[in-house]
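[1] Got a sequence here, can you build the structure:
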Amino acid sequence: MDITKITERKHTHPVADFAKILAICAAQGILLTNTRCIPLPVKIASSALLFYMGLTGKLPFITLLRRLNENHGQLNCKVEAIIRQRPDRVFAYLRDFTNLTKHFSWVKSVSPLNGTYSGWHVEADLLGVTAKWDFFIVKERDNEFLGWSTANDTVFYNSGKFEVHPGRSPEETRLEFVFSYTPPAGKFGKSVIQPFHALVEDYVAGYIQEVGRLLENGHDEVTDMVE
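    Here you go, the predicted structure:
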């Protein structure tokens, strides 16, 4: 399986719930940064807030954070991969979001909302704190394209899409996968998370690599999803 990682940034909506996981790393990074451009009181205050978010899973000033999530840069992770499996099998595996539990130990369950497959409910264990959120399929072309998004008022708004294209043979697929997120707290949050964006990119690329290996080895199990 050949895989390529591409970095993009868009100026639209956006973000991801794993910001809690990054919060502690970001706090440590701020404290260890040896620069005079950030006043010491600002470093201490911002690090304390990030440590609080990471350790407790609680987000203070929720309403403010939601408002600040609007109208600032979206961070994107784009991965392209060649998978030696039929396009319909690749699409079906990615379309079944319950498979996320196979690749992320912190994702405890993924279930359809209201018994349908147009929306999904996720429960995760982040730093010992249970986190829950919903996301919805916003556009789909069977065996070709799927786009999803969390609700607009989600504190950690995130969205994404994947497209499958025929490869050079019937048993090969060219996959394009995009995951987009917006750090909370507006431009300040983005500036804090930006240095760690490469880690998020590597995480997403690793997920696609795992999916490709599993599909190529024929170990995929696909749920028959009928509305």
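[2] switch to C-alpha atoms for all contacts and neighbour counts from now on
    Fine.
[3] Okay, buried residues for stretch 191-205 please.
    192, 193, 197, 200, 201, 204, 205 (16 or more other Cα atoms under 10 Å).
[4] now for that stretch, what's the gap between its first and last residues?
    Criterion Cα to Cα, to the nearest Å; first-to-last residue distance in stretch 191-205 is 23 Å.
[5] Contacts for it next, please.
    With contacts defined as Cα atoms under 8 Å, 6 or more residues apart in numbering, stretch 191-205 is touched by 3, 5, 7, 22, 26, 30, 75, 77, 78, 79, 179, 183.
[6] this one next, for a side-by-side:
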Amino acid sequence: METMNSDDDKINVNTIERIISVGFGALLLRSSLKKFNLLKTIPSIYLIYRGITGRCLLYNAIDLDSTERHNVNVRSYFTINKPREELYQYWRNLENLPSFMEHLLSVKVQENKSTWTAKIPGYHREITWDAEIVKDEPNELIGWQSIRNPLIFNAGKVVFKDAPNNQGTEITVIFSYRPPAGILGEGLAKVLNKPLEYLIANEVRGFKQIMETGERATNKLNKE
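    Down below sits the predicted model:
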């Protein structure tokens, strides 16, 4: 005899929301039992059920699943008046990245792994994560991603192509990050996406300046 799985049995509430549901439900239940109040008791029991089982009837009705995570991609394109071999070599030495990525405080390389320390705009403390090179095509592409369950999963790649008419190199930089699952994560993605687009474009522009002139132009706004 086959067992049919219903959508009603699917867990569609992420861990953070489940903890909040149980906590708030318990407080509401305690309040309702001091002086019995059916209008408080029913919602409190439902919240506790929602938190313990991970199932939300409302989410199921509107086909929402807060356990799902979606990557957010930020892209930037530049043409740099240098051969791609030179650009690749500079970028491939990951310890060079903080020279033009102002949000990066340091990158320390150990064999094929690296430890990154950064300060994120609007987040007033340092965060550190480990990463590894996942794709390396000399003079063409470098790809990397975070490992060991970082606070925010992130990955990136840079592609080097000869520009038309011997006008240097076209580079495409893609950063991908995965905010926490659920409504809180979606809100974080909306808040961070535009600042990150500006940040990445500004930092790739800094890479262009360093490679073409040997130094990065001072940005007073970044220092204040």
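[7] what TM-score do we get after superposing?
    Overlay of the two chains. TM-score (TM-score structural alignment, normalised by the length of the second structure): 0.59; 151 aligned residues with a Cα RMSD of 2.7 Å.
[8] follow-up on the earlier one: among the contacts of stretch 191-205 of the first structure, which two are most distant?
    3 and 30 (32.3 Å; Cα to Cα).
[9] Select only the buried ones of the contacts of stretch 191-205 of the first structure in ChimeraX?
    In ChimeraX, this line selects whichever of these come out buried by 16+ other Cα under 10 Å:
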select :3,5,22,26,30,75,77,78,79,179,183
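[10] Return the closest of the contacts of stretch 191-205 of the first structure with respect to residue 119 of the first structure.
    Nearest to residue 119 of the first structure out of the contacts of stretch 191-205 of the first structure is residue 179 (Cα to Cα; 17.2 Å).
[11] what about the strands in the second structure?
    72-80, 104-110, 113-119, 126-137, 141-147, 153-162, 169-178 (DSSP state E).
[12] possible to save the contacts of stretch 191-205 of the first structure as CSV with distance to residue 119 of the first structure?
    Formatted as CSV, these follow (distance: Cα to Cα, whole Å):
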residue, distance to residue 119 of the first structure
3, 29
5, 28
7, 28
22, 26
26, 31
30, 37
75, 23
77, 22
78, 23
79, 24
179, 17
183, 23
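[13] wait, which of the contacts of stretch 191-205 of the first structure is closest to residue 122 of the first structure?
    residue 179 (16.3 Å).
[14] what's the closest non-adjacent residue to the counterpart of the closest one in the second structure?
    By TM-score structural alignment, residue 179 of the first structure lines up with residue 175 in the second structure. Closest residue to residue 175 of the second structure apart from its sequence neighbours, by Cα to Cα, 6 or more residues apart in numbering: residue 156 at 4.3 Å.
[15] Same check on residue 75 of the second structure?
    Here the residue nearest residue 75 of the second structure, using Cα to Cα, 6+ apart, is residue 174, at 4.5 Å.
[16] and that neighbour, how many residues sit next to it?
    17 (other Cα atoms under 10 Å).
[17] ok, now how distant is residue 153 of the first structure from residue 172 of the first structure?
    Distance, residue 153 of the first structure to residue 172 of the first structure, using Cα to Cα: 39 Å.
[18] and those two? which has more neighbours close in?
    A side-by-side neighbour count of residue 153 of the first structure and residue 172, using other Cα under 10 Å, places residue 172 first with 19 against 12.
[19] Enumerate every residue touching the more buried one.
    82, 83, 84, 85, 86, 87, 166.
[20] Just give the number of residues close to the aligned partner of the residue nearest to residue 175 of the second structure in the first structure.
    Using TM-score structural alignment, the equivalent of residue 156 of the second structure in the first structure is residue 160. Residues lying near residue 160 of the first structure (other Cα under 10 Å) number 21.
[21] Now that residue 160 of the first structure has come up, it's in contact with residue 139, right?
    No: look at residue 160 of the first structure against residue 139 with Cα atoms under 8 Å: they stay out of range, at 10.7 Å.
[22] Out of the strands of the second structure, which is closest to residue 53 of the second structure?
    The closest of those to residue 53 of the second structure is strand 169-178. By Cα to Cα, the value is 25.0 Å.
[23] Please enumerate residues in contact with stretch 74-84 of the first structure?
    So stretch 74-84 of the first structure is contacted by 1-15, 167, 171-182, 197, 200-201, 204-205, 208, 212, 215-216 (Cα under 8 Å, 6+ apart).
[24] so how far is residue 182 of the second structure from the counterpart of residue 204 of the first structure in the second structure?
    Using TM-score structural alignment, the partner of residue 204 of the first structure in the second structure is residue 200. Distance, residue 200 of the second structure to residue 182 of the second structure, by Cα to Cα: 25 Å.
[25] and if you look at residue 87 of the second structure?
    39 Å.
[26] same check, this time on residue 158 of the second structure
    29 Å.
[27] how much space is there between residue 189 of the first structure and residue 202 of the first structure?
    From residue 189 of the first structure to residue 202 of the first structure the distance is 20 Å (Cα to Cα).
[28] One more: residue 46 of the first structure?
    Residue 46 of the first structure sits 25 Å away from residue 202 of the first structure, taking Cα to Cα as the criterion.
[29] before we move on, what about residue 41 of the first structure?
    Distance from residue 41 of the first structure to residue 202 of the first structure, counting by Cα to Cα: 32 Å.
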